[in-house]
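A.B. asks: Would you be able to build a 3D model of this:
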Amino acid sequence: MPEHFHLNTPLLESVGMSKRLGSTVYMKMENSQPSGSFKIRGVGHLCQQLARKSKGVVCASGGNAGMAAAYAARKMGVPATIVVPSSSPQLVVQRLQDQGATVRISGKVWDDANAEALRLAETEGLTFVPPFNHPLLWEGHASMITEVSASLGAGVKPGAVLLSVGGGGLLCGVVQGLKDAGWMDVPVIAMETVGADCFNAAIKAGKVVTLEDITSEATCLGAKTVCQRAFDYSQSGEVTIVSELVTDQEALHAVQTFLDEERVLVEMACGAALAAVYSGLIPRLQDEGRLPALRGPLLVIVCGGGSVNVQQLSILKQKLQS
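C.D. replies: Below is the predicted model:
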């Protein structure tokens, strides 16, 4: 069995984004992972630690964590059951089945599907794979910052890290990676869409809160409650985390611009981070004194995503531009 299931992904300079921002932008291309997103880092690590002798794994996911769990299970020769909410595109269900997973549809949003996954883990003796809330996941995700550090070379560090937040697993992994690299003075810009903004809502409330519903089309950001660790990082002061929101329209525009300029199609959840560059948000944060001047390149985590294709993109355009 391989040492791990993820790839060391390319770190590419974006000429288009650098030109817009007026300083160098590097993209960590997590869309090129075998499961389509960064999730394979943490999920693969967790499965290798916990599921080697398992009867099977079960994961609730609107897409990417499920794809990672299905991929890791297939590589390990272990059955996978993925529980998806009814909001998941048929494309996702098909891709999960192509990985050999059994797909069950349960509830309207991720939280409903997760309750069913926990029940199956209990009743069928399966290994539960959480999509974002587990230290082994964060440990796995931290590897992307280790790779960035090696790619940038000695003495170079990012001016800031830009990423999307759903349940907070990527954020926790990146912060852990920054700690490991001795980069705790590098601020993190944490992006969500309006209507899938559990992290921003928690920061505003001063405690972890649960959203009533997910109203954003960025369904892969669709956790109603952020993980406690992500919220704790936002309060601890050990790393600067700037939480911001963009509209679905801005996230979709970012997806389209990224496709035109970088020839890569990513999902709306990833578009939320890209929109910080394309909508001019970063200079605005600097003008407001919420983000310091960048002392190094901006590192964008292109988290990827398997729930998008050209047809899905045109459906989103019709929905959001009407």
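A.B. asks: Please count neighbours and contacts with C-alpha atoms only from this point.
C.D. replies: Fine.
A.B. asks: in the stretch 151-300 of the chain, which spans are strands?
C.D. replies: Secondary structure of the stretch 151-300 of the chain (DSSP state E, counting those that start in this stretch): strands located at 160-164, 188-193, 241-246, 298-302.
A.B. asks: which one of these lies closest to Glu30?
C.D. replies: strand 298-302 (5.5 Å; Cα to Cα).
A.B. asks: Residues in contact with the closest one: which ones?
C.D. replies: The contact list for strand 298-302 (Cα atoms under 8 Å, 6 or more residues apart in numbering) reads 23-31, 158-164, 270, 273-274.
A.B. asks: From the chain's centroid, how far away is that strand?
C.D. replies: 12 Å (Cα atoms, centre = their mean, to the nearest Å).
A.B. asks: Then stretch 175-191?
C.D. replies: Centre to centre, stretch against its chain (Cα atoms, centre = their mean), the figure for stretch 175-191 is 16 Å.
A.B. asks: Give the buried residues for that stretch.
C.D. replies: Across stretch 175-191, burial judged by 16 or more other Cα atoms under 10 Å covers 175-179, 181, 183-184, 186-191.
A.B. asks: follow-up on the earlier one: and the strands of the stretch 151-300 of the chain, which is most packed in?
C.D. replies: The highest average neighbour count among these, using mean count of other Cα atoms under 10 Å, belongs to strand 188-193 at a mean of 27.
A.B. asks: what angle sits between that strand and strand 160-164?
C.D. replies: If you take axes from the mean of the first three to the mean of the last three Cα atoms, to 10 degrees, strand 188-193 sits at 20 degrees to strand 160-164.
A.B. asks: OK, contacts around Val15?
C.D. replies: Contacts of Val15 by Cα under 8 Å, 6+ apart are 24-25.
A.B. asks: do the one 5 residues further on as well
C.D. replies: Residues in contact with Arg20, defined by Cα under 8 Å, 6+ apart, are 277-278.
A.B. asks: do the same with Pro10
C.D. replies: 28-29 are the contacts of Pro10 under Cα under 8 Å, 6+ apart.
A.B. asks: structure for this one too, so we can compare:
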Amino acid sequence: MATQIKSAPENEALPVTIDDVRAAHARIRDAIVRTPTLISRTLSNLTGATVYLKFENLQFTAAYKERGALNTLLQLSEEAKAKGVIAASAGNHAQGLAYHANRLGVPATIVMPRNTPTVKVVQTEGHGADVVLEGDTFDAAYAHARVLEAERGYTFVHPFDDPRVIAGQGTTAIEMFEDVPEIDTLVTPIGGGGLISGMATVARAQGRPIEIVGVEAELFPSMYNRINGTDMPCAGDTLAEGIAVKEPGGITARMVAALVDDILLVGERSLEEAVSLLLQIEKTVVEGAGAAGLAALLAHPGRFAGKTVGVVLCGGNIDTRLLANVLLRDLARSGRLARLRIRLQDQPGALFNVARLFDQERVNIIEVYHQRVFTTLPAKGLITDIECETRDQAHLDRLVTALRAAGYETTQVELA
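C.D. replies: Here you go, the predicted model:
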């Protein structure tokens, strides 16, 4: 069944117009990176769509959030600039605001949840901001920031629910349509909704039907709940912490309801796969939130087949240890990395004989774990876990077949 594409709303004055976005672009364009929008032929072949990627992870602070932050800073009064600005952010808005505030000589204070990835805290401090860690969620950090705002006379710069911020984020779409006018579908991550609100404003002004699809992590379907009247829980440890927002904005929810055609939810496995593919195929580092658009294409290929899709890689600030874990888990799921649990008899030569089979199948052994004590086997039995590296799933299957044919009870330790 074909998707109904919304047209520009009539007789409804939304808080942000195309003129606002165009003015924002004129205001900020000389101080941000005009990131490229490039076709990915490999991802197009994988998904069945023609996929164009907007590399916002190439901004100086590695995220599109600079756009809205700068657009807001440039519209403050001299008095407000002198007193300083404050924000609550899980990271990318913090870095964008801190960087441009420092560049413009405006004092900046950023309140972050205590569980914010270390890389984002360090980078934000590196841009000259005063970082305050408070609470375990964005909502707790937000509440504390509003207290400091009232106490010290700062100007609060909201990460998404502000027309100036929304207009700034929408400049992303202006550049995309300038570079690739034939885009007919935008697939955009949603946290609080600032990016998709701004981009949808631009898309609806193109004078032709353009489908606008938002993407949220399954663990945090806050905008989906708001628009669809559902009550799914918003909680969990998502890879896409940049869009892990429990309550979307009031302004953005209104704009999403008016302008966005659909919201898709993606699981953690799809997010991990997207992060890994972007590194392997495009040689670009993207955080979980930034990969959400591609994750939607991977999880719903039939939904976008044959379309010319624009996807924003909206951030690249991922902790290096987390990135390493994602890549290793992807290798394991593809069969290129595996842990095999093999039952042996506790006698000389047992491990040597197993290792010979690995050699015969040309499989590289990475680690060997012998377990004699903590096992339910008889005293003369033992369990050996062997981590190994293979070419692909078929290569791994041949090894397992060879082990079982030789009489070894063999199971694969699966990922969650």
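A.B. asks: Can you add distance to Phe5 of the first structure and give the buried residues of stretch 175-191 of the first structure back as TSV?
C.D. replies: As requested, these are exported to TSV (distance: Cα to Cα, whole Å):
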residue	distance to Phe5 of the first structure
Val175	22
Gln176	20
Gly177	18
Leu178	22
Lys179	23
Ala181	22
Trp183	26
Met184	27
Val186	28
Pro187	29
Val188	26
Ile189	28
Ala190	26
Met191	27
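A.B. asks: out of these, which one sits closest to Ala142 of the first structure?
C.D. replies: Ala142 of the first structure lies nearest to Gly177 out of these, by Cα to Cα, at 4.2 Å.
A.B. asks: The second structure: which residue goes with that closest one?
C.D. replies: In the second structure, the residue paired with Gly177 of the first structure is Val202, using TM-score structural alignment.
A.B. asks: Which helix or which strand is home to the most far-flung residue of the first structure relative to its centre?
C.D. replies: Going by Cα atoms, centre = their mean, the residue of the first structure most distant from its centre is Thr123, 29.5 Å out. Using DSSP states H and E, the element containing Thr123 of the first structure is helix 110-124.
A.B. asks: And that helix against the second structure, how far off on average?
C.D. replies: Mean deviation of helix 110-124 of the first structure relative to the second structure after superposition (mean Cα distance after the TM-score superposition for the first structure): 0.8 Å.
A.B. asks: What lies in contact with that helix?
C.D. replies: For helix 110-124 of the first structure, contacts defined as Cα under 8 Å, 6+ apart pick out 57-62, 82-85, 105-107, 126-128, 222-224.
A.B. asks: Which ones among the contacts of strand 298-302 of the first structure map onto helices?
C.D. replies: 270, 273-274 (DSSP state H).
A.B. asks: Would you mind giving those residues as TSV with distance to Gln228 of the first structure and neighbour count added?
C.D. replies: Listed next are those as TSV, based on distance: Cα to Cα, whole Å; neighbours: other Cα atoms under 10 Å:
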residue	distance to Gln228 of the first structure	neighbour count
Cys270	22	29
Ala273	21	29
Leu274	25	28
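A.B. asks: For Gln94 of the first structure, state which of these is nearest.
C.D. replies: Using Cα to Cα, those come closest to Gln94 of the first structure at Cys270, 21.0 Å.
A.B. asks: can you tell me which residues contact the residue in the second structure that the closest one lines up against?
C.D. replies: Residue pairing (TM-score structural alignment): Cys270 of the first structure is matched to Gly290 of the second structure. Gly290 of the second structure makes contact with 57, 189, 240, 312-316 under the criterion Cα under 8 Å, 6+ apart.
A.B. asks: and the helix holding Thr123 of the first structure, which stretch of the second structure?
C.D. replies: Under TM-score structural alignment, the match for helix 110-124 of the first structure in the second structure covers residues 138-152.
A.B. asks: Of all the residues in the matching stretch, which ones are buried?
C.D. replies: Residues of stretch 138-152 of the second structure classed as buried: 138-142, 144-146, 148-149 (neighbour count, 16+ other Cα under 10 Å).
A.B. asks: What are the buried residues along stretch 150-170 of the first structure?
C.D. replies: Applying 16+ other Cα under 10 Å to stretch 150-170 of the first structure flags 157-170 as buried.
A.B. asks: what are the ranges of the helices in the stretch 151-300 of the first structure?
C.D. replies: Taking DSSP state H, counting those that start in this stretch as the criterion, the stretch 151-300 of the first structure carries its helices at 169-181, 198-205, 228-236, 248-262, 268-278, 281-287.
A.B. asks: deepest of these, which one?
C.D. replies: Comparing the helices of the stretch 151-300 of the first structure by mean count of other Cα under 10 Å gives helix 268-278 as most buried, with a mean of 29.
A.B. asks: mean shift between that helix and the second structure?
C.D. replies: Mean for helix 268-278 of the first structure is 1.5 Å (mean Cα distance after the TM-score superposition for the first structure).
A.B. asks: Just give me how far that helix sits from the chain centre.
C.D. replies: On Cα atoms, centre = their mean, the centre of helix 268-278 of the first structure falls 11 Å from that of its chain.
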